[in-house]
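Engineer: pasting the structure only:
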């Protein structure tokens, strides 16, 4: 009986160690997405390496914010011990599928760059062009973003462009809420 108890305890300890180790791995996203996130962060902040610190909020706070904050969305970006900004990684609907995007922020919560990471449709690819996305650069948590008012539309990518605009507005409003609640 004691031998079975020891085996059970050993299995439990091994399982907990594996879970603990896996929670500290650098790659928090599927490899293809992680590679694109790495590239966006390294090039935007002009750095060679970085560490992401997840920003987690209570379930209640997540319910009242416009953008999803499930743990794999909002991060502080550190270069060594130096805080260099925030990133938000999200998913937004296109015509029939979804696309992945990243919004990179300065420490003062203004948009440094936004980028479509993975687009899964044949139509609407224009939203990935920096020519269109540069409209978001410099926007802050005090701004309201409205498709075809504050952000130009794109012929042939109306659904995706309005979706990216709406997602950006939701992220800005979410960060505004977190800042006002002193969570950032």
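Structural biologist: Happy to help now that I have it. Source: prediction; values computed, not measured. Numbering: from 1, shown residues only.
Engineer: Every contact and neighbour count from this point should use C-alpha atoms.
Structural biologist: Fine.
Engineer: Can you give me the distance of residue 100 to residue 152?
Structural biologist: Noted for residue 100: a distance of 20 Å to residue 152, by CA to CA, to the nearest Å.
Engineer: hang on, I meant residue 74
Structural biologist: 26 Å.
Engineer: Over to residue 145?
Structural biologist: For residue 145, the distance to residue 152 - CA to CA - is 11 Å.
Engineer: For those two, indicate the residue with more neighbours.
Structural biologist: Neighbours per residue, other CA atoms under 10 Å: of residue 145 and residue 152, the larger number sits with residue 145, 20 against 15.
Engineer: show me the contacts for the more buried one.
Structural biologist: 151, 165, 166, 168, 169 (CA atoms under 8 Å, 6 or more residues apart in numbering).
Engineer: Tell me the buried residues within those residues.
Structural biologist: 151, 165, 166, 168, 169 (16 or more other CA atoms under 10 Å).
Engineer: Sticking with residue 131, tell me its helix or strand.
Structural biologist: Element membership for residue 131, per DSSP states H and E: helix 130-133.
Engineer: what helices or strands is that helix leaning on?
Structural biologist: Using 3 or more CA pairs under 8 Å, 6 or more residues apart in numbering; DSSP states H and E, the elements in contact with helix 130-133 are strand 111-119.
Engineer: tell me what the strand it packs on is packed against?
Structural biologist: helix 31-45, strand 98-105, helix 130-133.
Engineer: who wins for proximity to residue 121 among these?
Structural biologist: When these are compared by CA to CA, strand 98-105 sits nearest residue 121, at 8.4 Å.
Engineer: Below is structure B, check it against A:
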């Protein structure tokens, strides 16, 4: 029994450490992109009725307004996608009009496919709006050796854009 408690304690502390590292990476990206030193993040509140219809469920841990000096700077979404064998974490930063400004892979946990973290490849998503449906190998370039991860990222971005479109149409922003 003591071994189980010990293992759970180590697992919980690792999870906490991982979450704080991810939060630090997110803060760095937000501050750098918006060129701000201080900001607050506010969870987006979505009614349960609407949330059940969304391709991506919005919670208090994944979609935020970014406010600095009482001014809306934009939004960000923290998400995960599944590559060949494991999940990877990413952030999507939006401007105040909900246009994608930046996409960044925060943590990539696999040995292969890490090329999707390249700034050049991720820039393909910048400027995309809520009414855009992206097609892999047409709108988004393929990456040799990272096919599964690149398709997964494209799929997640499409689901996110569709989610934002539904939220916008239901006046949730």
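Structural biologist: Nice, I can see it. Here the structure is a predicted model, which is why all the values come from computation and not from measurement.
Engineer: Tell me how the two chains score on TM-score.
Structural biologist: Scored by TM-score structural alignment, normalised by the length of structure 2, the superposition of the two chains gives a TM-score of 0.87; 157 aligned residues with a CA RMSD of 1.4 Å.
Engineer: re earlier: please narrow the buried ones among the contacts of residue 145 of structure 1 to those residing in helices.
Structural biologist: Residues of those located in helices (DSSP state H): 165, 166, 168, 169.
Engineer: can you tell me which strand in structure 2 is longest?
Structural biologist: If you go by DSSP state E, structure 2 has its longest strand at strand 71-82.
Engineer: Determine the number of other residues adjacent to residue 170 of structure 2.
Structural biologist: When neighbours are counted by other CA under 10 Å, residue 170 of structure 2 comes out with 11.
Engineer: In structure 1, what residue corresponds to it?
Structural biologist: Under the alignment (TM-score structural alignment), residue 170 of structure 2 maps onto residue 181 of structure 1.
Engineer: Over to residue 98 of structure 2?
Structural biologist: Residue 98 of structure 2 maps onto residue 109 in structure 1, by TM-score structural alignment.
Engineer: do you know how far that match is from residue 160 of structure 1?
Structural biologist: Residue 109 of structure 1 is 24 Å from residue 160 of structure 1, by CA to CA.
Engineer: How about residue 19 of structure 1?
Structural biologist: Taken as CA to CA, the span from residue 19 of structure 1 to residue 160 of structure 1 is 37 Å.
Engineer: And residue 44 of structure 2, what's its match in structure 1?
Structural biologist: In structure 1, residue 44 of structure 2 lands on residue 55 (TM-score structural alignment).
Engineer: Might you report the residue contacts of that match?
Structural biologist: With CA under 8 Å, 6+ apart, residue 55 of structure 1 has these contacts: 71, 74, 75, 76.
Engineer: from those, which ones fall inside strands?
Structural biologist: Per DSSP E, the contacts of residue 55 of structure 1 map to strands at 74, 75, 76.
Engineer: ok, of those, which one's closest to residue 121 of structure 1?
Structural biologist: Nearest to residue 121 of structure 1 among these, with distances taken as CA to CA, is residue 74, at 25.4 Å.
Engineer: Could you check which residue of structure 2 pairs with the closest one?
Structural biologist: Using TM-score structural alignment, residue 74 of structure 1 sits opposite residue 63 in structure 2.
Engineer: In contact with the closest residue to its match other than its chain neighbours, which residues are there?
Structural biologist: Take residue 63 of structure 2 and drop its neighbours on the chain: the residue closest to it by CA to CA, 6 or more residues apart in numbering is residue 77, 4.5 Å away. Neighbouring residues of residue 77 of structure 2 by CA under 8 Å, 6+ apart: 62, 63, 64, 91, 92, 93.
Engineer: run the last query once more with 10 Å
Structural biologist: Residues near residue 77 of structure 2 by CA atoms under 10 Å, 6 or more residues apart in numbering: 26, 58, 61-65, 90-94, 103, 160.
Engineer: And residue 13 of structure 1? What does it align with in structure 2?
Structural biologist: Counting by TM-score structural alignment, residue 13 of structure 1 has no partner.
Engineer: check contacts around the residue positioned nearest the centre of structure 1.
Structural biologist: Centroid-nearest residue in structure 1: residue 89, 1.5 Å away (criterion: CA atoms, centre = their mean). Applying CA under 10 Å, 6+ apart, one finds that residue 89 of structure 1 lies in contact with 29, 33, 37, 68-69, 72-75, 100-104, 114-117, 171.
Engineer: and it, how far is that from residue 33 of structure 1?
Structural biologist: 10 Å.
Engineer: One more: residue 142 of structure 1?
Structural biologist: 29 Å.
Engineer: quick one: which of those two has more around it?
Structural biologist: residue 33 (17 against 12).
Engineer: Residue 150 of structure 1 against residue 162, yeah?
Structural biologist: No. In this structure, residue 150 of structure 1 is not within contact of residue 162 by CA atoms under 10 Å, at 11.4 Å.
Engineer: and the two? which has more neighbours close in?
Structural biologist: residue 162 (21 against 13).
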